[in-house]
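Q: Predicted structure and sequence below. I'll ask about it afterward.
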Amino acid sequence: MSIYDPLGSKLQRTRMQTIRLTFLEIEEILGRPLPSSAYKFSAWWGNESSRKAGHTQARAWLHAGFAARVSLKQQSVEFHRP
């Protein structure tokens, strides 16, 4: 089980092609704050989920069928079905 499973579950339930969430909304879904690197580095939101890369958070949206596009300036993420 991953701390990002609630985000994956939320995305799996949506029927929308694209969903935009703020960092605050994601933190509310997770029930915990995002790590500081999520606020500082767009690479944290990369769409690579290999264990070697260490992006366990990406597995949540990738397994739900979404890819992420982050705006650090707006502190939001657009999840879209490729």
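A: Looks like it came in fine. Numbers count the residues shown, from 1 in each chain.
Q: drop to CA atoms for contacts and neighbour counts, all remaining ones
A: OK.
Q: Contact partners for residue 64?
A: Each residue near residue 64 by CA atoms under 8 Å, 6 or more residues apart in numbering is listed here: 8, 9, 11, 12.
Q: Do a quick rundown of the strands in this protein.
A: 18-22, 67-71, 76-80 (DSSP state E).
Q: how far does the second one sit from the chain's center?
A: Relative to its chain's centre, strand 67-71 lies at 8 Å (CA atoms, centre = their mean, to the nearest Å).
Q: quick one on the thing from earlier: wait, which of the strands of the chain is closest to residue 2?
A: strand 67-71 (17.9 Å; CA to CA).
Q: Just the buried residues of that closest one, please?
A: 67, 68, 69, 70 (16 or more other CA atoms under 10 Å).
Q: and here's the other structure:
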Amino acid sequence: MSKYQALTSHLKSQKNSYVSMSFEELERVIGVPLPRSASAHRAWWSNNPTNNVMTHAWLAAGFRTEQVDMEGRRLVFRRDPRTPEPPASKAPSGPVQGGRTVLFGVLKGELRLADGVDLTAPTGLAGMS
């Protein structure tokens, strides 16, 4: 088990799509001090999965880092919209379940659209063949 598993668990338990934390709050969650490179190099906070071991912790929770403030020692973890949400504790009824539209027939399953997607908007692909 990774020493950063506590961060994965903490982020997975969050209801909001973003979690703002100071480096000190983050250290309390993981139970160990952050490495020096976390305070010295902005790249340490990148979302590249080959970056460092802690990166795997927030990516595994379905979050990405953003708004890294090195001077203020703060950052935001934002839920990655490409990560499926955990199943709801109770099954809603009707064609929309947990914010997802249930598809039928050959497309049976679920389809999740990003917030703000307008399926009626032109795609800009008209006339292409």
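A: Received the coordinates, thanks. Remember, it's a predicted structure, so these values are computed and weren't measured experimentally.
Q: still on that earlier bit, for residue 76 of structure 1, state which of the contacts of residue 64 of structure 1 is nearest.
A: Nearest to residue 76 of structure 1 among these, with distances taken as CA to CA, is residue 11, at 15.0 Å.
Q: right, and that closest one touches residue 61 too?
A: Yes - here residue 11 of structure 1 reaches residue 61: they are 6.9 Å apart, a contact under CA atoms under 8 Å.
Q: and those two? which has more neighbours close in?
A: Using other CA atoms under 10 Å as the criterion, residue 11 of structure 1 and residue 61 rank with residue 61 on top: 25 against 22.
Q: Could you find the counterpart of that one in structure 2?
A: Residue 61 of structure 1 maps onto residue 58 in structure 2 when the alignment is built from TM-score structural alignment.
Q: I figured that match hits residue 7, correct?
A: Yes - distance between residue 58 of structure 2 and residue 7: 6.8 Å, which falls inside the contact criterion (CA under 8 Å).
Q: one step back: which pair in the buried residues of strand 67-71 of structure 1 spans the largest distance?
A: 67 and 70 (10.1 Å).
Q: related to what we said a few turns ago, now, the contacts of residue 64 of structure 1 that are in helices?
A: 8, 9, 11, 12 (DSSP state H).
Q: burial count for the second one?
A: Right, the one you point to is residue 9 of structure 1. Other residues close to residue 9 of structure 1 by other CA under 10 Å number 15.
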